[in-house]
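**Student:** Sequence first, predicted model second:
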Amino acid sequence: MDVYADNPSVSQEALDQMKVALGLDQPLPVQYTKWVTAFVSGEWGYSIRTARPVTTEIAERLWPTVLLGGSSFLLALLVAVPLGILSAVRRYSSVDYGITFMSFLGISMPVFWLALMLQLLFSVHWRILPSAGMQTIGDGSLPDLLRHLLMPALILAFASVAGWSRYMRSSMVEVLSQDYVRTAKAKGLTERKVVYRHALRNALIPVITVVALDFAGILAGAVITETIFAWPGIGRLFIESMNGRDYPVLMALMMLGSFALVVSNVLADLAYAAADPRIRYD
């Protein structure tokens, strides 16, 4: 309502009629009950900026975010876990120090700065990758999509790899010092079998928690990355709605973010049981 209240051309009588039409003249508990009921039933209202249904606005942006987030998540997972294992197995070596240095560099490096540097290098100087968007107008082919996806996916993956590899190393170092690991080595098993068959599953338990929480954030929308690369996803929709004071869309996005967090925690619990058979949910 404050969007219209700030407009001098809207009379007080029109504001009062609008309050009645929107149900804002009713007590807060009644308003909240109606809002929850409507949200659960999929009636999320209309966007103030575009006058389109909120569900339509979000549905159009959901696939780009899932594509970007899923790609960066898989890439980060495939890189962070082996790096963490290698750093733990070769701890206090030059390899460990190199991985540690790169990890701390990635953790401390601002994402927006790295994104701008990649755009400057690959899009401005070398002109081999597009700087923004999801596809070239009039193209829409798979290679064109992958070229647009590469830089934002690398940015998101780099930020995740830096943190996940440190958690993986810390957890693996702790597991490798356990008695059963030393027993496995004493039996003559190769280092590869000891690490991947006996130590890895137990070392994954703490890492799963961190990965699950980050996964929820990725699904909720990478706000900075999507804005810099003009990626038409949930994160960019959030910024546009915030700048346009589009409260129905903002509320829906916040609820979806909460839902993604709950889903990621459920998936983490299932992953615990898969990683460690001793964990059971009765």
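**Tutor:** Nice, I can see it.
**Student:** can we go C-alpha only for contacts and neighbour counts from here?
**Tutor:** Fine.
**Student:** tell me which residues in stretch 73-85 are buried?
**Tutor:** 73, 75-77, 79-81, 83-85 (16 or more other CA atoms under 10 Å).
**Student:** actually stretch 98-106, not the one I typed
**Tutor:** 99-100, 103, 106.
**Student:** do stretch 150-157 as well
**Tutor:** 151-157.
**Student:** Just the residues you listed: which are in helices?
**Tutor:** The members of those that map onto helices under DSSP state H are 151-157.
**Student:** Just the closest of these to residue 111, please.
**Tutor:** Relative to residue 111, the closest of these is residue 155; by CA to CA it sits at 6.9 Å.
**Student:** How about the closest one: what's its closest non-neighbour residue?
**Tutor:** residue 115 (6.4 Å; CA to CA, 6 or more residues apart in numbering).
**Student:** in terms of contact, does that neighbour touch residue 226 like I think?
**Tutor:** No: under the criterion of CA atoms under 8 Å, residue 115 makes no contact with residue 226, lying 10.4 Å away.
**Student:** can you list residues touching both of the two?
**Tutor:** Taking CA atoms under 8 Å, 6 or more residues apart in numbering as the contact rule, the neighbours common to residue 115 and residue 226 are residue 152.
**Student:** Those two: which is more packed in?
**Tutor:** residue 226 (24 against 21; other CA atoms under 10 Å).
**Student:** Leaving out sequence neighbours, find the closest residue to the more buried one.
**Tutor:** Per CA to CA, 6+ apart, closest to residue 226 is residue 236, 5.5 Å.
**Student:** go on, residue 71?
**Tutor:** residue 153 (6.4 Å).
**Student:** Repeat that for residue 214.
**Tutor:** Residue 214 sits nearest to residue 160 (CA to CA, 6+ apart), 7.9 Å away.
**Student:** Following element in sequence after the helix or strand where that neighbour lies, please.
**Tutor:** Using DSSP states H and E, residue 160 maps to helix 142-176. Using DSSP H and E, the next helix or strand after helix 142-176 towards the C-terminus is helix 179-186.
**Student:** Next up, a structure to set beside the first:
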Amino acid sequence: MRLLDRSARAGSPLTRLVLGRLLLLPVLLAVVTLVMFVLAQQTPFDPVLAALGERALTMDGPTLEAMRDRAGDTGAVQQWAAWWGNALQGDLGVSSSQRAPVATVIAQRLPWTLGLMAVSLVLAVAGGVLVGGLAGTRPGSWADRVAGGGLLSVQAAPPFWTGLVAVWVFAVWLGWLPTGGATSPDTDAVEPFDVLRHAVLPVLVLALSQLPWFGLVVRDATRDALAGLPVRAGWARGIPTSRLLRQHAVRPALLPLVTVVGVRVPELITGAVLVETVFSWPGVASATVDSALRLDFSLLAALTVLTTVIVVLGNLAADVAYRVVDPRVGQRDG
């Protein structure tokens, strides 16, 4: 019984953290969407044209003006409340840019974006740990200089520029990989091998855009850990280097790495928008650009809510992982 009580007390700070973030999420969504509706009403955005889409071309001027007058009588708060009332009932409206219900568009496109982001994040973290650990454990060596300069150079390159270069080299010049899309245009079926071939370039470009952040923080954290007194004392006592790295370098490097993973979630979404646009990847990130350019407010509102949820849950997952790696954080919070 004492062990159960002790574990319950130890887990209570983590439980409070998760519940607090989840309870705060609806409030954050309400505020974000309200600001979006207020800004939309203050801009030259025409909700009537956005709602009608191409049908507006077949309507006369007086009819459009009458519809604008009726829409203008409704304030931003009323529009916001009406949108949430419909959304909570499962009605997200109809996308004028995609010509389909918003819920259908999100259901079809979200798996493509989540898959792209998940695989890219795994590759970026693994590559960052490998490159950063190699450079951090050999300070001042040629590996450290090459890795440091290479990571900084990649970090300075915008993802869309890297994507265009990758298309030119591997798709146009060498002809090894497709230029874009998720499937071949001459087939209607979704074949796994075909999808993998199309996913190579967007996944690698998105992973490469995030890798420098992880690699640099692992390199610096590992270098600081190896320069500390515990490692120096261990070397003086003749403890093997591999054991010292596991005990005194891995955990200190993991803590800032987990923090950076949580911070990079919004940037990962931004990078996905650029990469999906360059490679014509059929995800929700590229649909965000289309909805903004075509004034598709119904789809844009739903994607804003979805993006907010992903960012909050991503940061929550990073905070939970931080406390799992170092349980002392949760004890200090409690």
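**Tutor:** Thanks, I have the structure now. Since this is a predicted model, take the numbers as computed values, not measurements.
**Student:** thinking again about what came up before, average gap between the helix holding residue 160 of the first structure and the second structure?
**Tutor:** Helix 142-176 of the first structure, aligned to the second structure and superposed, deviates on average by 1.3 Å (mean CA distance after the TM-score superposition for the first structure).
**Student:** Where does that helix end up in the second structure?
**Tutor:** Helix 142-176 of the first structure corresponds to residues 192-226 in the second structure, going by TM-score structural alignment.
**Student:** can you pull the buried residues of that stretch?
**Tutor:** Those buried within stretch 192-226 of the second structure under the rule 16+ other CA under 10 Å are 197-199, 201-223, 225-226.
**Student:** helix, strand or coil for residue 202 of the first structure?
**Tutor:** At residue 202 of the first structure the chain is in helix, as set by DSSP: H, G, I helix; E, B strand; the rest coil.
**Student:** Give me the nearest residue to it, chain neighbours excluded.
**Tutor:** Leaving aside its sequence neighbours, residue 202 of the first structure sits nearest to residue 276 (CA to CA, 6+ apart; 6.5 Å).
**Student:** ok, that neighbour - contacts?
**Tutor:** For residue 276 of the first structure, the contacting residues are 201-202, 205, by CA under 8 Å, 6+ apart.
**Student:** Please pull up the equivalent of it in the second structure.
**Tutor:** Aligned partner of residue 276 of the first structure by TM-score structural alignment: residue 326.
**Student:** likewise residue 190 of the first structure?
**Tutor:** Match for residue 190 of the first structure (TM-score structural alignment): residue 240.
**Student:** do you know how far its match is from residue 250 of the second structure?
**Tutor:** Distance, residue 240 of the second structure to residue 250 of the second structure, using CA to CA, to the nearest Å: 15 Å.
**Student:** From residue 319 of the second structure, how far out is the match of residue 276 of the first structure?
**Tutor:** From residue 326 of the second structure across to residue 319 of the second structure, the span is 11 Å (CA to CA).
**Student:** Are there residues contacting both of those two? Which ones?
**Tutor:** When CA under 8 Å, 6+ apart defines a contact, no residue borders residue 326 of the second structure and residue 319 alike.
**Student:** ok now do the nearest residue to residue 155 of the second structure once chain neighbours are set aside, which residues does it touch?
**Tutor:** Distances taken as CA to CA, 6+ apart place residue 212 nearest to residue 155 of the second structure, at 5.6 Å, with adjacent residues excluded. Residues counted as contacts of residue 212 of the second structure (CA under 8 Å, 6+ apart) are 128, 151-152, 154-155.
**Student:** what about residue 119 of the second structure, how many residues close to it?
**Tutor:** Around residue 119 of the second structure there are 15 residues (other CA under 10 Å).
**Student:** picking up where we left off before, does the aligned partner of the residue nearest to residue 155 of the first structure in the second structure count as helix, strand or coil?
**Tutor:** For residue 115 of the first structure, the aligned residue in the second structure is residue 163 (criterion: TM-score structural alignment). Classification of residue 163 of the second structure by three-state DSSP places it in helix.
**Student:** Likewise for residue 78 of the first structure?
**Tutor:** The three-state label given to residue 78 of the first structure by three-state DSSP is helix.
**Student:** To which residue of the second structure is it aligned?
**Tutor:** Match for residue 78 of the first structure (TM-score structural alignment): residue 126.
**Student:** Tell me how far that match lies from residue 261 of the second structure.
**Tutor:** Plainly put, residue 126 of the second structure is 12 Å away from residue 261 of the second structure if you go by CA to CA.
**Student:** what do you get for residue 171 of the second structure?
**Tutor:** Distance of residue 171 of the second structure to residue 261 of the second structure, computed by CA to CA: 31 Å.
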